[in-house]
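Trainee: from the sequence below, what's the structure:
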Amino acid sequence: MVYEIMMPQLSDSMEEGKLISWKVNIGDHVSVGDVMADVESDKAIMEVQSFKDGIVKELKLKEGDIAPVGTTIAVIDTSQKEERTPAKTERIDQPKAPQTQPTSIKQPSVIQPSSTISIAQIEGFASPKAKAVAAKYGLDIAKLQQKGQLPIPANEEAIEKAYRRRYFTPKALQWIARYHLSIDAFEKGKKHGEKEVLAYIEEHDIPLPKPLDPMHKAMITVVTESAQKPVYHIYDAIDVTVLKEYESEQRTVTVWLIKLIGEVMMHHESFRTTLKESGLQVWPNASISVAMADGEALYMPVFKDVNKKSIKEISKILKDFKEKVKSQRVLPDDLEGATFGISNLGMMGVVRFDALIYKDASGIAAIGSETEGKISITLTLDHRIINGYQAAEFMERLKVLAVDALFYKKGIEDV
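Mentor: Alright, predicted model coming up:
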């Protein structure tokens, strides 16, 4: 009996997943609950477990491969016992970038060797196709097999690898793989090093291919959908002189802003509203998504029910989310449930900017840097949910609460 492990659907929007790493090898014994692999969805990196005991028979994907949801990624033989595990396990090779030349890049004419070898002249144990490859590259299959440098019989892949090893340095091959270059772009029968490959890349102005991972694809989908919303902006600022008096390592500006905006949202239900096909939905509590990034990975984890949370609790949640973002272990549930958002680039010196509304939220506040005791706030609002008058009322209440010392004192007392 065999048990197939499929590419799981780790979120409602996930259509494909990227295999980050295998945690097992072919021949390993696995038990129920053992982690088989790490898979990257459109939201995070998560573990894939086995739900049956058995021996790993096949690993159908290489690390780095992307496959649709439902694709078989591994096969476990459930009829075997652990003692039948082979003594020597087979370690799967790391994937290599395809050795095909992008159609948009013109290859220079290749200098052909002065003499060529016909297929009929090729000796050794190999298929006709393999001999054709050997003739193309001028390799002697028989000699290489005698030296143990080719398997018996030899296939096309083994012959091309032998040619690569002979005529390209390891670093040269790394650059060729990284830029998806064809080895046929370089003169045959001549040793090629790293400098020559880099010079070729620069001379022909070749771009570095960078495939989109599932997270990046999901981000593109989200921002594209957000850009279609009928939005408008309100540009204002709030006085933070009182807030700064109560700032500390744990009680940061971001923590206080989450609490401030959450408190004001409880007085303005349109900021706790989402729009569905059936109509508007007003949520009872204030849940706010906060933009966080780690390199190219961007997340909007949700601080749920912040109106019920103390400053200490919000600070702890912020710290936990930062750790999750850094390790790319944000769960799908962490990204759901917000009706409003915050994006703070002020800490990086950005004076003012516009932010895109995340998913179904009614709006988002873009926080700029502090200037003369004030920080700029740009509200991006969905006009289908919040009108200009409601937005102005919200902003006015936020400015008043921001200078209310009693609000901050109570926040500290609740810790």
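Trainee: use CA for all of it now, contacts and neighbours both
Mentor: Noted.
Trainee: not counting its neighbours along the chain, what's nearest residue 339?
Mentor: Closest residue in space to residue 339, ignoring its immediate chain neighbours: residue 361 at 4.1 Å, by C-alpha to C-alpha, 6 or more residues apart in numbering.
Trainee: to check against the first, give me the structure of this:
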Amino acid sequence: MTDILMPRLSDTMEEGVISSWQKQPGDEVAVGDVIVDIETDKAVMEYEAYEAGVLEKILVAEGETAAIGAPIAVLATSGAASSAPAPAPAAPEPASAPEPEPVVETPSAPAPVAAVPRSGNGSRPPSSPLARRLARDHGIDLATLNGSGPGGRIVRADIESAIRSGAPAPAPAAAPAPAPAAPAAPAVKAQAAEDPDVEAVPLNRFRKVAARRLTESKREAPHFYLNREVDAEPLLAFRARLNEALSPAKVSVNDLIVKASATALREHPAVNVSYTEENLLFHKRVHVGIAVAVEDGLLVPVIKDTDRKGVAEIGRETRELAGKARDGKLKPQEMSGGTFSISNLGMFGVDSFAAVINPPEAAILAVGGIRDEPVVRDGQVVPGKRLALTLSVDHRATDGATAAKFLDRLATLLQNPLLIVA
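Mentor: Okay, here's the model as predicted:
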């Protein structure tokens, strides 16, 4: 027998929540099979088996929390598999149903597992991790809903619509399952009763963690901000020529900004640093994090060795990581190790903004949209395109002049984009 332990799936993780079991007691498990989806402080991640065998027992039910290193299930490995069935027949009285015993060993175990219904063949309606969590918290039976997402996938909006319409909880789970979910629903109803125009939605785990970390960042890191506008016309023209040459591959303006930032960081290593109480850490490699909006909030996948990669490669990797982020499939190593971050809200019509530093990094670049504005060229007012950049910097890690030189070099690269790929 081998205990399956709650893994550390992110550098800031202290405990995990069982989102959904992909294997049930008695199921065969091969190396690489996904056993369970685990909700961390950053994402819902798949946990793969490192050993083959049979899943003997689930120790932590769906919706329950376990500390890192705590046993969450028991696996009968190949060496012990032959002896695994022996204990069940040893008890003569319950011989007619020996297998269910491990599941119902504790009264609380089956109830949360039933909160996300499965059909007899182990399948479930396609749904996002957030939708499953909200459904579990509010006692919503996913099997009763029609998903509005791609391929009929049940998404957050479907669950919220069901909550507003008062969708009933599944009858079999109503009696034993209220323990983990009961506190949330009455709280929402109580607050709504006080003010019918207000709907209280409990914070999910991601937003709680983000709130804590960003509060710590603003409280502990003395932020200062540098603003710079650049002429975006050369950048747009270069991108058009590049896409013609790379067709059918495409490069975005953001891909060029990421590459230019990585190049500037390589030339200005004093910005590619992290602050600790004892040391200032100078990173010898440039790993740029790209902020991605997801259903749960915000994730920051990291492109490793960004300065050493071409623009087309950066574009492909960015799209791949962003897709994984939105599907909740990012691996821990794909979200760790960042030395600098970029947050781009230009596609949402935002002209400019200041982002909060993502600790332990020393700086983050906020990118606004490209605007049509009158500009002065050769003493004449002519139409132009401008791009606003805001650099947020931790003053403990670097000073204003150093950060200004970095931002000036970044602006030069963007206004002379041939230098980005040189």
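Trainee: so the residue nearest to residue 339 of the first structure touches residue 336, yeah?
Mentor: No: the pair residue 361 of the first structure and residue 336 fails to qualify as a contact (C-alpha atoms under 8 Å) at a distance of 10.1 Å.
Trainee: who's more crowded, those two?
Mentor: The residue with more neighbours, out of residue 361 of the first structure and residue 336, is residue 361; 24 against 18, by other C-alpha atoms under 10 Å.
Trainee: now do the SS call for that one.
Mentor: Reduced to three states with DSSP: H, G, I helix; E, B strand; the rest coil, the structure at residue 361 of the first structure is coil.
Trainee: for residue 275 of the first structure, see how far away it is.
Mentor: From residue 361 of the first structure across to residue 275 of the first structure, the span is 8 Å (C-alpha to C-alpha, to the nearest Å).
Trainee: just residue 23 of the first structure next, same as before
Mentor: To residue 275 of the first structure, residue 23 of the first structure is 43 Å away according to C-alpha to C-alpha.
Trainee: contact partners for residue 268 of the first structure?
Mentor: Residues in contact with residue 268 of the first structure, defined by C-alpha atoms under 8 Å, 6 or more residues apart in numbering, are 390, 394.
Trainee: do the same with residue 5 of the second structure
Mentor: Contacts of residue 5 of the second structure (C-alpha under 8 Å, 6+ apart): 68-73.
Trainee: if we use 6 Å, what do you get?
Mentor: 69-72 (C-alpha atoms under 6 Å, 6 or more residues apart in numbering).
Trainee: quick one: the helices in the second structure?
Mentor: For the second structure, the helices defined by DSSP state H cover 78-81, 110-114, 129-138, 156-164, 171-174, 178-181, 184-194, 205-220, 233-246, 253-267, 311-327, 400-415.
Trainee: circling back to that earlier point, correct me, but the residue nearest to residue 339 of the first structure touches residue 342?
Mentor: No: using C-alpha atoms under 6 Å, residue 361 of the first structure makes no contact with residue 342, being 10.9 Å away.
Trainee: which one is residue 275 of the second structure nearest to, not counting chain neighbours?
Mentor: Among residues not flanking residue 275 of the second structure along the chain, residue 397 sits closest, at 5.3 Å (C-alpha to C-alpha, 6+ apart).
Trainee: that neighbour matches what in the first structure?
Mentor: Matched by TM-score structural alignment, residue 397 of the second structure corresponds to residue 385 in the first structure.
Trainee: and that match, how many neighbours does it have?
Mentor: Neighbour count of residue 385 of the first structure, defined by other C-alpha under 10 Å: 19.
Trainee: now the one 4 residues further on
Mentor: Using other C-alpha under 10 Å, residue 389 of the first structure has 9 neighbouring residues.
Trainee: could you do residue 172 of the second structure as well?
Mentor: With other C-alpha under 10 Å as criterion, residue 172 of the second structure counts 11.
Trainee: how close does it sit to residue 299 of the second structure?
Mentor: 36 Å.
Trainee: and for residue 213 of the second structure?
Mentor: Separation of residue 213 of the second structure from residue 299 of the second structure (C-alpha to C-alpha) stands at 13 Å.
Trainee: with neighbour numbers in mind, choose between the two.
Mentor: More crowded of residue 213 of the second structure and residue 299, by other C-alpha under 10 Å: residue 299, with 23 against 16.
Trainee: OK, contacts around the closest residue to that one other than its chain neighbours?
Mentor: Distances taken as C-alpha to C-alpha, 6+ apart place residue 292 nearest to residue 299 of the second structure, at 5.3 Å, with adjacent residues excluded. If a contact means C-alpha under 6 Å, 6+ apart, then residue 292 of the second structure has 298-300 as its contacts.
Trainee: what's the match for residue 312 of the first structure in the second structure?
Mentor: Taking TM-score structural alignment for the superposition, residue 312 of the first structure sits opposite residue 312 in the second structure.
Trainee: how close does its match get to residue 183 of the second structure?
Mentor: Residue 312 of the second structure is 50 Å from residue 183 of the second structure, where distance means C-alpha to C-alpha.
Trainee: for the two, indicate the residue with more neighbours.
Mentor: The residue with more neighbours, out of residue 312 of the second structure and residue 183, is residue 312; 19 against 12, by other C-alpha under 10 Å.
Trainee: number of residues surrounding the residue nearest to the more buried one when sequence neighbours are not counted?
Mentor: Nearest residue to residue 312 of the second structure in three dimensions, chain neighbours excluded: residue 251, at 6.1 Å (C-alpha to C-alpha, 6+ apart). Other residues within reach of residue 251 of the second structure by the criterion other C-alpha under 10 Å amount to 21.
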